[in-house]
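[1] give the three-dimensional model of this entry:
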Amino acid sequence: MTAENYVVKYGSLLKEETLEVIDDKILPNTIVLEATNPFPGYYEYYDGFQKDVQPHYIYLVLDRKYDLEEFTRATQKIMSYFEANFHAAIGNITIYNDVYHAIRIRRLTAYDQIKELQSCYREEGIDFKSGATIPHNSKAMIQLDKFFALDIIEDGFFKDHIEPNHGYFTIPQKLNWKQFEQLTKQVKYNMEMIHFDVSLGFIYDHFRAIDMIRVYAEDLNLDLMKKIKAKYLERIK
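    Predicted coordinates for the structure are as follows:
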C-alpha cells in the first residue's frame, strides 16, 4: 500500500465472544478476562487451531468509565516504557445484563506481563474493579471504542494496516446486533462452506458515521470480502 492510502479513523466495534476468567498472574482483587477464541465464527471450524496462540485477547476490568483522553494519555505514556509493544482499546463488556468498563489488550507476549501492565495503568491513574464475581466461560457482548488503521483497497473496502487477516467493508445502514446476527446466519448458509468471523462497527469520516462490517479469515483478500459483502447487501432491507 502506498503511504497516501493509509488512514486512521476513530470508531467502534461490536462483537460477541466467550470470556474466561484469569485467576493468577494478575493484581490481587482485580478482574481480568481473556477471549481464548477471539474469532469464533472462523475458528469454530478448526478445533484446537488457536491453542498455541498465547496470550489471547485480554480484558482489564476497570473501576469506572474513563473518558477517551484519560485512557489515551495513560496508554501513550505506558507505551513509552513498557517492555511489550502492546495495543489497547477501551470499551465495555455486557454479561448477563451487567455492564463492565474495560481495556482490551492485544500483543502481550507472556501472561506475566498482565500484572506489570495493570501496575502501570494504576500508576497512571487508571484503576480496576474489585469485589465482583464473573462466572467462568461467560458469553459477553463486547463494544470497543478504538482507532482503526486502514489501508484503502478500493472504494468501500479496507484492510487493517496493523493486524493481518482483518478486513472491513462498508454497508449502507446501521444494523442492531439481532439484525446482524440473523443476516450473518443467512450469509454463511449461502457461502458454500467459506469460513470467516464478522463483527459490526462504524467509523467517523468527514462528519458522518460510516457503518461497516469487520471480517476475519486466514489469507483474507479483496475477492472474498466482495463475495461476503454482496451476500449481506442482498439481504439488508
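
[2] CA only for contacts and neighbour counts going forward, please
    Fine.

[3] just the strands from the protein, written as ranges.
    Along the chain, the segments classed as strands by DSSP state E run 6-21, 32-35, 57-61, 87-95, 98-106, 138-154, 157-160, 166-170, 197-205, 208-216.

[4] buried set for the longest one?
    Right, strand 138-154. Judged by neighbour count using 16 or more other CA atoms under 10 Å, the buried positions of strand 138-154 are 138-146, 148-153.

[5] off-centre distance for that strand?
    Distance of strand 138-154 from the chain centroid (CA atoms, centre = their mean, to the nearest Å) equals 5 Å.

[6] give the other helices and strands that it contacts.
    Contact here means 3 or more CA pairs under 8 Å, 6 or more residues apart in numbering; DSSP states H and E; on that basis strand 138-154 packs against strand 6-21, strand 87-95, strand 157-160.

[7] how close does D112 get to M225?
    For D112, the distance to M225 equals 37 Å [CA to CA, to the nearest Å].

[8] higher neighbour count, those two?
    Legend: neighbour count by other CA atoms under 10 Å for D112 and M225, higher for M225 (23 against 13).

[9] that one contacts F169, doesn't it?
    Yes: using CA atoms under 8 Å as the test, M225 is close enough to F169 to be in contact (7.3 Å).

[10] intersection of neighbour lists for these two?
    Any residue near both M225 and F169 by CA atoms under 8 Å, 6 or more residues apart in numbering counts here, and that gives F157.

[11] count the residues that sit near the residue lying closest to T184 once chain neighbours are set aside.
    Leaving aside its sequence neighbours, T184 sits nearest to Y232 (CA to CA, 6 or more residues apart in numbering; 7.6 Å). By the measure other CA under 10 Å, the count of residues near Y232 is 19.

[12] second chain to compare with the first, below:
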Amino acid sequence: MESEKILKVCGSITKKESLALITSNILENTVVAEADMPYSNYYGRIPDKPQPNSLFLFTEGFYTLEEALRLTQNIDICAKNKVNTASAIFLHQGHHIPAIRIRNFPDYQHLKMLQECYIKLGVKFARKVQLEKEAVVTVSKCFFLEDKGDGIFFDKQEKHEGYINLPKRPELSKFEKLMEKVKNNSDCLFFDGAIGGLIIDGKVQDIMRVYSEHLDLKMLTCIKTEVLKWI
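    The predicted structure is shown next:
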C-alpha cells in the first residue's frame, strides 16, 4: 500500500470572521475577541463547544508567525495543551489591526494568566480596538497536511478541514459569489469555504479551505470539480 505523503508547510487563510468581545478573565485595558460563528456557512448557528474557539489577542504591533510561535512555545500552559498559534491581521476601514490568534486553548479561566505570560515575554497589547461585528481577517499559520494528489489535501490536526488547489486566487467578494454558485448548482454536501495560500517548495499555491463534518475524498473531489467549472 502506498504510504501517505505528509507536508509540514506554512501559509495563510483569509475569511470574514464574526467576532464577540470577551470581557471577563482578561487583563484591564486589553482587547480579546472570539470567533463566535466559526464556519458560519456550514453551521448557520453557534456550534456546541467545550472550550474557546479561535481567540484573538489584539496587540499594539504586528507579530510575525515566527515571533508568535516563539513566544507561545515558551508559555507552559500552551506547550502542555498543544495550543495552535498564528499571526493575524484584521482589515477594518482600510486599516490593519494585528493580533495573535490562539486555538485549542483549554478554558476561559486562564486567559488573564496567558496575557500575563505574554507581557513577561515583551508583548504589548492594544488598549483599544475598533472593529465591526464581522471583519476580514488573514491568519498566517502552520499546516500539517496529507497530500492525496491532484491538488487535494487533508488537515492532519483539524479532522474536519481539507484543502483544494485553485488555479488563481479570487477576490473575497468574488469568492463568496463562487461559493453560492457551487452550492446552488451541485450535489456537493454542505460545507464552509475560505481562500488561502500554501508555501510549498518555495512557491505559493492558491488554495480553498473546506470545512465539513462529513469531509472525505469524494466530497473534496466534488467541490474541486464544481469550483473549476465556475472560477
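
[13] overlay them and tell me the TM-score.
    Once superposed, chain against chain, the TM-score is 0.92 (TM-score structural alignment, normalised by the length of structure 2); 231 aligned residues with a CA RMSD of 2.1 Å.

[14] in contact with the residue nearest to T184 of structure 1, which residues?
    Contacts of Y232 of structure 1 (CA under 8 Å, 6+ apart): 183-184, 187.

[15] may I see the buried residues of stretch 206-225 of structure 2?
    206-212, 215, 219-221, 223-224.

[16] I13 of structure 2: which of those residues is nearest?
    Nearest to I13 of structure 2 out of the buried residues of stretch 206-225 of structure 2 is R209 (CA to CA; 7.7 Å).

[17] which position in structure 1 aligns with the closest one?
    Residue pairing (TM-score structural alignment): R209 of structure 2 is matched to R214 of structure 1.

[18] thinking again about what came up before, turn the helices and strands packed on strand 138-154 of structure 1 into CSV, including distance to S119 of structure 1 and mean neighbour count.
    Formatted as CSV, these follow (distance: least, CA to CA, whole Å; neighbours: other CA atoms under 10 Å):
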stretch, distance to S119 of structure 1, mean neighbour count
strand 6-21, 19, 18
strand 87-95, 15, 20
strand 157-160, 30, 22
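
[19] could those strands go into JSON lines alongside distance to D205 of structure 1?
    Output for these, formatted as JSON lines (distance: least, CA to CA, whole Å):
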{"stretch": "strand 6-21", "distance to D205 of structure 1": "7"}
{"stretch": "strand 87-95", "distance to D205 of structure 1": "19"}
{"stretch": "strand 157-160", "distance to D205 of structure 1": "14"}
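
[20] which one of those strands lies nearest to D197 of structure 1?
    Comparing those by CA to CA, strand 6-21 comes nearest, at 9.9 Å.

[21] compared with structure 2, how much does the closest one deviate?
    Superposed on structure 2, strand 6-21 of structure 1 shows a mean distance of 0.9 Å to its aligned residues (mean CA distance after the TM-score superposition for structure 1).

[22] could you find the closest non-adjacent residue to the match of R209 of structure 2?
    Using CA to CA, 6+ apart, the nearest residue to R214 of structure 1 is Y168, at 4.5 Å.

[23] look at the alignment partner in structure 2 of the one you found and say how many residues are nearby.
    By TM-score structural alignment, Y168 of structure 1 lines up with Y163 in structure 2. The local packing count at Y163 of structure 2 equals 27, with neighbours defined by other CA under 10 Å.

[24] same thing with the one 4 residues further on?
    By the other CA under 10 Å criterion, the neighbourhood of P167 of structure 2 contains 11 residues.

[25] quick check: it touching D206?
    Yes: contact criterion CA under 8 Å: P167 of structure 2 and D206 qualify, at 6.9 Å.

[26] for those two, list the residues in contact with both.
    Common contacts of P167 of structure 2 and D206 (CA under 8 Å, 6+ apart): none found.

[27] show me what I102 of structure 2 aligns to in structure 1.
    By TM-score structural alignment, I102 of structure 2 lines up with I105.

[28] who's in contact with its match?
    57-60, 86-89.

[29] one step back: measure the match of R209 of structure 2 to S138 of structure 1 for me?
    23 Å.

[30] also T184 of structure 1?
    22 Å.

[31] that older thread, show me what the residue nearest to T184 of structure 1 aligns to in structure 2.
    Checking TM-score structural alignment: Y232 of structure 1 goes with V227.

[32] measure stretch 189-196 of structure 1 end to end?
    End-to-end distance for stretch 189-196 of structure 1: 12 Å, by CA to CA.

[33] give me the residues contacting that stretch.
    By CA under 8 Å, 6+ apart, the residues outside stretch 189-196 of structure 1 that reach it are 41-42, 45, 188, 215-217, 228, 231.

[34] I'd like these as a markdown table, with distance to Q118 of structure 1 appended.
    Rendered in a markdown table, the data for the contacts of stretch 189-196 of structure 1 read as follows (distance: CA to CA, whole Å):
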| residue | distance to Q118 of structure 1 |
| --- | --- |
| G41 | 30 |
| Y42 | 30 |
| Y45 | 34 |
| K188 | 39 |
| V215 | 30 |
| Y216 | 29 |
| A217 | 31 |
| I228 | 39 |
| K231 | 42 |
